[in-house]
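let me see the structure of the following:
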Amino acid sequence: MRAYGLKHPVIRKSTSNVVDTVVSTTKNAKDKDKQNLTMSKAKRVFMKLRSVLRIASAHLALYLFVIFYILTGAYIFHVFEGQHEIETHAIHRRQVQQLRHEIIEKIAATDKANEVDDLLRYFLKNISYMHISLDNYLIYNDPTQRIQMRWTYPASILFSFTILTTIGYGNLSPTIGWCKIATMIYGAIGIPLFLITIADLGRFSKTAIMTVVQAIYKKELKKPGEPQRFLREIAEVLLVIFMFIVFIAIGSVLILMWEDQLTYFDSVYFSYMSLTTIGLGDIVPRRMDFLLPTLIYLTIGLWLTTALVEQLADVFRLVHYAGRQVTDVKRITVWLGGRKLSVGGLIRTVGRRVGISDNLIGQINWDSTIAQALDGHLPPALPIFPWHFQDFLEHDPPLIDLSIDLDQADSSFYCSKPPRPKTRRDSQMSAPILNYKRTKFDEVSLFNSTTYMDA
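Got it, this is the predicted structure:
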């Protein structure tokens, strides 16, 4: 046997090749990890974008359906009520001309003042009975003039919009019997639909308001005590009221750009009566060529009105529950992801997910815990998996959620690392022991000072 050191050419070359292979393998593994990390980031961005688009598409579908509902209803009213209006004008024109010739002949045949006065009263009474305005009467006397239609398609859109928003100006109203029934059915379906849409927009506006409040405070809002929470709710209400006033002040100026027959006070009055859905009808939009900006202005204003009502409801709710203790919290139902479930069911689901048994969950006073959380006091942190308590393992072993992928779980998934036991017990939730066989290559050290070979 003859001993050679690492300086021997054959040994040095073999060692160099192995080291290069190890370095190359490590480099390739790092490059692959970087590539996988980049792909995982891109996949997370794609998944997040797809989730946002799925949620946004549902809201967008609701808004488009409301627009389609308004336009469809307006077209139906325009077709049937418009045709009925044309026929009614033709009948009124003939009746007015006939009544006019009759009155003129009777007045020309008498010279008594009281008879003339009676004839004029009879004439005006018939004109009023037919609901003919002075402008239409003057047009009826001239066969070359045509009466301006009231049930145009833009006016029908405004009529449908005022039904769904419950503004109800009253400048247009159905005259056909079955159209009156259709209006009731149209409103019974459309009013809740529009309210849901405005409430959905109000939720987004409330989120935007909270973002503004957080930007003002320059820190994330926390749940303070009851007095501070009440003051914060009041501040949010005042912020929405300020936005509402500014919106009316600016919007009234814009309305004057096309409704030039109004004064600024009339424009403010019209805005307030419309946005609060009072809708007295003494001032209504006249320029149908500017109907689209008018409807957009009213819709945004109703959005702000809904946000204001929601903020006031939060204040009233806070006042209503002020000083009350939280009781039977497990029976309280909440909405999560469009589904309703009880708080107790939510607690049990989360507890099983992290390995806490129902027995341990039932020993916690959840009324007191939730009350402390609402006051901003968090309980002390306890380990989720206390393996080092033998009694806990024997009498109340933790549950195992097989749906959890432990290889992809965060390092914070385990609150404490269990000690390695000397002897295994069935009640412990430790990882199985893997028998690893060393290969002959592992048994040979490539970096020893000497290597023995056959001479």
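
from here on, contacts and neighbour counts on C-alpha atoms
OK.

just say helix, strand or coil for the residue most central in space within the chain.
Nearest to the geometric centre of the chain sits Asp200, at 4.4 Å (C-alpha atoms, centre = their mean). Of the three states, Asp200 takes helix under DSSP: H, G, I helix; E, B strand; the rest coil.

wait, what's in contact with it?
Going by C-alpha atoms under 8 Å, 6 or more residues apart in numbering, Asp200 touches no other residue.

do that again at 10 Å, thanks
Each residue near Asp200 by C-alpha atoms under 10 Å, 6 or more residues apart in numbering is listed here: 59, 62-63, 194, 303, 306-307.

which of the residues you listed sits closest to Gly351?
His59 (33.0 Å; C-alpha to C-alpha).

contacts only, for that closest one.
53, 65, 197, 200-201.

save these as JSON lines, and put in distance to Thr327 too.
Output for the contacts of His59, formatted as JSON lines (distance: C-alpha to C-alpha, whole Å):
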{"residue": "Leu53", "distance to Thr327": "40"}
{"residue": "Phe65", "distance to Thr327": "42"}
{"residue": "Thr197", "distance to Thr327": "34"}
{"residue": "Asp200", "distance to Thr327": "31"}
{"residue": "Leu201", "distance to Thr327": "33"}
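
scan those residues and report the most crowded one.
The residue in these with the most neighbours, by other C-alpha atoms under 10 Å, is Leu201 (20 neighbours).

state the distance from that residue to Ala373.
For Leu201, the distance to Ala373 (C-alpha to C-alpha, to the nearest Å) stands at 30 Å.

please apply the same query to Gly168.
47 Å.

tell me which of the two has more neighbours.
Neighbour count, other C-alpha under 10 Å: between Gly168 and Ala373, Gly168 has more, with 21 against 13.

so the more buried one sits in a helix?
No. With three-state DSSP as the criterion, Gly168 is coil rather than part of a helix.

wait, Val212 sits on Ala235?
No. Judged on C-alpha atoms under 10 Å, Val212 makes no contact with Ala235 at a distance of 11.9 Å.

could you also give me the structure for this second sequence? I'd like to compare it with the first:
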Amino acid sequence: MKKQNVRTISLIVCTFTYLLVGAAVFDALESETEKRRWEALQDAEDMIIRKYNISQEDFKVMETVVLKSESHKAGQQWKFTGAFYYATTVLTTIGYGHSTPSTVGGKLFTMCYAIVGIPLGLVMFQSIGERVNRLSSYVIKAVRSSLRCKRTVASEVDLICVVTTLSSLTIAGGAAAFSKFEGWSYFDSVYYCFITLTTIGFGDMVALQRDNALNRKPEYVMFALIFILFGLAIVAASLNLLVLRFVTMNTEDERRDEAQAMQVRSEFLMRQ
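This is a model prediction of the structure:
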């Protein structure tokens, strides 16, 4: 069996194994806490129903009103600033879920907008990532030349180290800012930045959702948008290098397999 086929099968097995291990770890870490929170919520619900003598149906209505009012703390989500923030989450595939279209026209336009916008965003971030990698390569070469090193050309490992460091600094700097503006702990801010820049976008933590921030804090809105776009470009540079490294490994294996096949064929013909 060809080595690239073995690698593909190995990757599939490793991925599913990784998923199983992840599921087991998350189960162990989160399930008991989730159960305790659910029981606490049920106790609180029963207490409110008894204390204020309301029906289960009335409580559900109150619950719905509270949940729907949560998104309005950020201000009007669909004015231009909020709409631009929403468009950014669509194009970057972050998809927090903090605001969603409620009209048929809005839902239809979101689908059409995403069909064009997502490929456009991917190409843009990949292109920016390539420029970042090229700039990093130039800087490494210049530094090594000034230090009179024997090897001045930057390797893939060198570039991966540089862009990984840049990604870490971006997350660390962004976390400090979000911790200040949002009142989150620094760890939670790091978590938010990582989830955002990897486009996982759970939506459990979303910036600009407090104190009518979308309308009252334009400088903070600008910072959040620049952070997302710049951070995604840096992360794209890292991913671009990792993918390139994997493709290079596959190409080398294919060439090696072809050379071995040609050698076997030549030996067979010589024996005839």
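
re earlier: just the ones of the contacts of Asp200 of the first structure in helices?
Of the positions in these, 59, 62-63, 194, 303, 306-307 sit in helices, assigned by DSSP state H.

dump the residues you listed to JSON lines, plus distance to Thr88 of the first structure.
Listed next are these as JSON lines, based on distance: C-alpha to C-alpha, whole Å:
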{"residue": "His59", "distance to Thr88 of the first structure": "43"}
{"residue": "Leu62", "distance to Thr88 of the first structure": "38"}
{"residue": "Tyr63", "distance to Thr88 of the first structure": "37"}
{"residue": "Phe194", "distance to Thr88 of the first structure": "33"}
{"residue": "Trp303", "distance to Thr88 of the first structure": "39"}
{"residue": "Thr306", "distance to Thr88 of the first structure": "41"}
{"residue": "Ala307", "distance to Thr88 of the first structure": "44"}
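
which of those lies closest to Ile255 of the first structure?
Trp303 (18.1 Å).

which residues touch the alignment partner in the second structure of that closest one?
When the second structure is aligned by TM-score structural alignment, Trp303 of the first structure is paired with Ala233. Taking C-alpha under 10 Å, 6+ apart as the criterion, Ala233 of the second structure is in contact with 122, 124-132, 167, 197, 227, 239.

so what's Ala233 of the second structure closest to, chain neighbours aside?
Phe125 (5.1 Å; C-alpha to C-alpha, 6 or more residues apart in numbering).

quick check: that neighbour vs Leu159 of the second structure, distance?
Counting by C-alpha to C-alpha, the gap from Phe125 of the second structure to Leu159 of the second structure is 17 Å.

mean per-residue distance, stretch 191-210 of the first structure to the second structure?
Compared with the second structure after the fit, stretch 191-210 of the first structure shows a mean deviation of 1.3 Å (mean C-alpha distance after the TM-score superposition for the first structure).

could you pull out the helices for the first structure?
Under DSSP H, the first structure gives helices at 9-108, 113-129, 134-140, 153-164, 177-217, 226-255, 264-275, 291-320, 343-354, 358-362, 366-374, 390-395, 440-443.

tell me which of those helices is the most buried.
When the helices of the first structure are scored by mean count of other C-alpha atoms under 10 Å, the highest mean neighbour count falls to helix 153-164 (a mean of 23).

got the contact list for the equivalent of Phe178 of the second structure over in the first structure?
With TM-score structural alignment as the criterion, the equivalent of Phe178 of the second structure in the first structure is Ile255. By C-alpha under 10 Å, 6+ apart, the residues touching Ile255 of the first structure are 262-264, 267-268, 270-271, 285, 290, 293-294, 297.

which one among the residues you listed gets closest to Tyr122 of the first structure?
Taking those together and measuring to Tyr122 of the first structure by C-alpha to C-alpha, the closest member is Pro285, at 34.9 Å.

map the closest one across to the second structure for me.
So Pro285 of the first structure corresponds to Ala207, using TM-score structural alignment.

ok, Gln263 of the second structure - how many residues close by?
12.

roughly how far apart are it and Asp257 of the second structure?
Here Gln263 of the second structure is placed at a distance of 10 Å from Asp257 of the second structure (C-alpha to C-alpha).

residues near Thr8 of the second structure, how many?
By the criterion of other C-alpha under 10 Å, Thr8 of the second structure has 12 neighbours.

which SS state does it fall under?
When classified by three-state DSSP, Thr8 of the second structure comes out as helix.

what sits against it?
By C-alpha under 10 Å, 6+ apart, Thr8 of the second structure lies in contact with 14, 250.
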